[in-house]
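here is a sequence together with a model predicted from it:
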Amino acid sequence: MTNSDSNKYYIFYDGECGFCNFWVHWILKRDNKDHFLFASLQSDFGQKFLQERNLELKDLDTLYLWKPDQYYLQKSHAVFKITEIIGGLYQFISILRFLPTGITDFLYDQVAENRKKLATQACEIPTPEERKKFID
């Protein structure tokens, strides 16, 4: 990881989930200030992230947002922070972080449990510039 990468936020997601990939591309299109890098949880980098934090290596239902040397967030709180960072109208979603985590993570888990049913078959191909934001 380079020094400039330590200023980035890393988003870890299920790389084999069409629903998750849709949202990764949604974030890519709105990341105008180049805040995010992406890694699938199945990648070596993703597995290392999970292992270093004693997190379940096979549980791919959780979205993680990591700011190196500062913190990592998961599930609904990762979503809230991502929308806050993107800004604009989307930052209003982050207001939901004040609801009890039990409620927001329950809703997150319901979506995660049904994400394969919500997925589209079409998968958007990242541009060469966007591909630079993905870590293997």
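Arrived safely, thanks for sending.

okay, CA-based contacts and neighbour counts for the rest of this
OK.

for the nearest residue to Q121 once chain neighbours are set aside, give me its contacts.
Spatial nearest neighbour of Q121, excluding adjacent residues (C-alpha to C-alpha, 6 or more residues apart in numbering): G18 at 6.8 Å. G18 makes contact with 116, 119-123 under the criterion C-alpha atoms under 8 Å, 6 or more residues apart in numbering.

mark which of the residues you listed are buried, thanks.
Using 16 or more other C-alpha atoms under 10 Å as the burial test, these include no buried residue.

next, format those as JSON lines and append secondary structure and distance to L107.
Below are these laid out as JSON lines (DSSP: H, G, I helix; E, B strand; the rest coil; distance: C-alpha to C-alpha, whole Å):
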{"residue": "K116", "secondary structure": "helix", "distance to L107": "16"}
{"residue": "A119", "secondary structure": "coil", "distance to L107": "17"}
{"residue": "T120", "secondary structure": "coil", "distance to L107": "21"}
{"residue": "Q121", "secondary structure": "coil", "distance to L107": "24"}
{"residue": "A122", "secondary structure": "coil", "distance to L107": "25"}
{"residue": "C123", "secondary structure": "coil", "distance to L107": "25"}
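
structure two is appended below for comparative analysis:
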Amino acid sequence: MNHTDLSKQWDAKQWWIFFDDECMVCSFWVYIILKFEQEPRFYFGGLYAKETKEIFKIHGYKPSIDGVIFFHDNTFYSGARAIFEITHRLRYPFKLIYFLRLIPISISDFVYRMIAMIRWRPGKTYCRSSFLFKKNRVRW
């Protein structure tokens, strides 16, 4: 895919969530986001998709974590910051999670990393987020 094709699908003003679309835990939370967003503004991309890697390259972004990344208005947020930015844009009760940003980010990121490690315990099965395609909210 070249830059022209990508620019037809990509708008940096939209709210983008890049996530591990093969992780059942991640897919569950994306389902929750779709259910509790205030209006249909979130768009989703697989974290390991070639289009996502191209977007990261265009913006000079090198992800330091293997988890959720939120992008809006030419700014990338990862880890706990991404969670806070996303939940800030959801309806109650998830909007309340945004207030946890008052906790020092080193502690929030530590908790985020612990949860991220648990999601990949051996023996778990993972599924792709087919429900997103039904909602026409996944670009790749």
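Sure, I can see it. The structure presented is a predicted model; accordingly, all values stated were derived computationally and were not measured.

nearest to S40 of the first structure, of the contacts of G18 of the first structure?
Closest to S40 of the first structure out of those is C123 (15.0 Å), distances taken as C-alpha to C-alpha.

my guess is that closest one meets F22, correct?
Yes. With contacts counted by C-alpha atoms under 8 Å, C123 of the first structure reaches F22, the gap being 7.3 Å.

so can I have a markdown table of the contacts of G18 of the first structure showing distance to H77 of the first structure?
Putting these into a markdown table (distance: C-alpha to C-alpha, whole Å) gives the following:
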| residue | distance to H77 of the first structure |
| --- | --- |
| K116 | 21 |
| A119 | 22 |
| T120 | 25 |
| Q121 | 28 |
| A122 | 28 |
| C123 | 26 |
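
which of those residues are conserved in the second structure?
Here is what carries over to the second structure from those, by both residues aligned by TM-score structural alignment, their matches' C-alpha atoms under 8 Å: 120-123.

and which of those is nearest to L65 of the first structure?
Comparing these against L65 of the first structure with C-alpha to C-alpha places C123 closest, at 22.3 Å.

re the thing from before, residue in the second structure paired with the residue nearest to Q121 of the first structure?
Using TM-score structural alignment, the partner of G18 of the first structure in the second structure is M24.

helix or strand for the residue nearest in space to the middle of the second structure, which one?
Nearest residue to the geometric centre of the second structure (C-alpha atoms, centre = their mean): I17, 3.1 Å. When elements are assigned from DSSP states H and E, I17 of the second structure belongs to strand 15-19.

off-centre distance for that strand?
Mean-position distance between strand 15-19 of the second structure and its chain equals 4 Å (C-alpha atoms, centre = their mean, to the nearest Å).

mean distance, the helix or strand following it to its aligned residues in the first structure?
On the C-terminal side of strand 15-19 of the second structure, the closest following helix or strand by DSSP H and E is helix 24-36. Overlaying the first structure shows helix 24-36 of the second structure at a mean distance of 1.3 Å from the equivalent residues (mean C-alpha distance after the TM-score superposition for the first structure).
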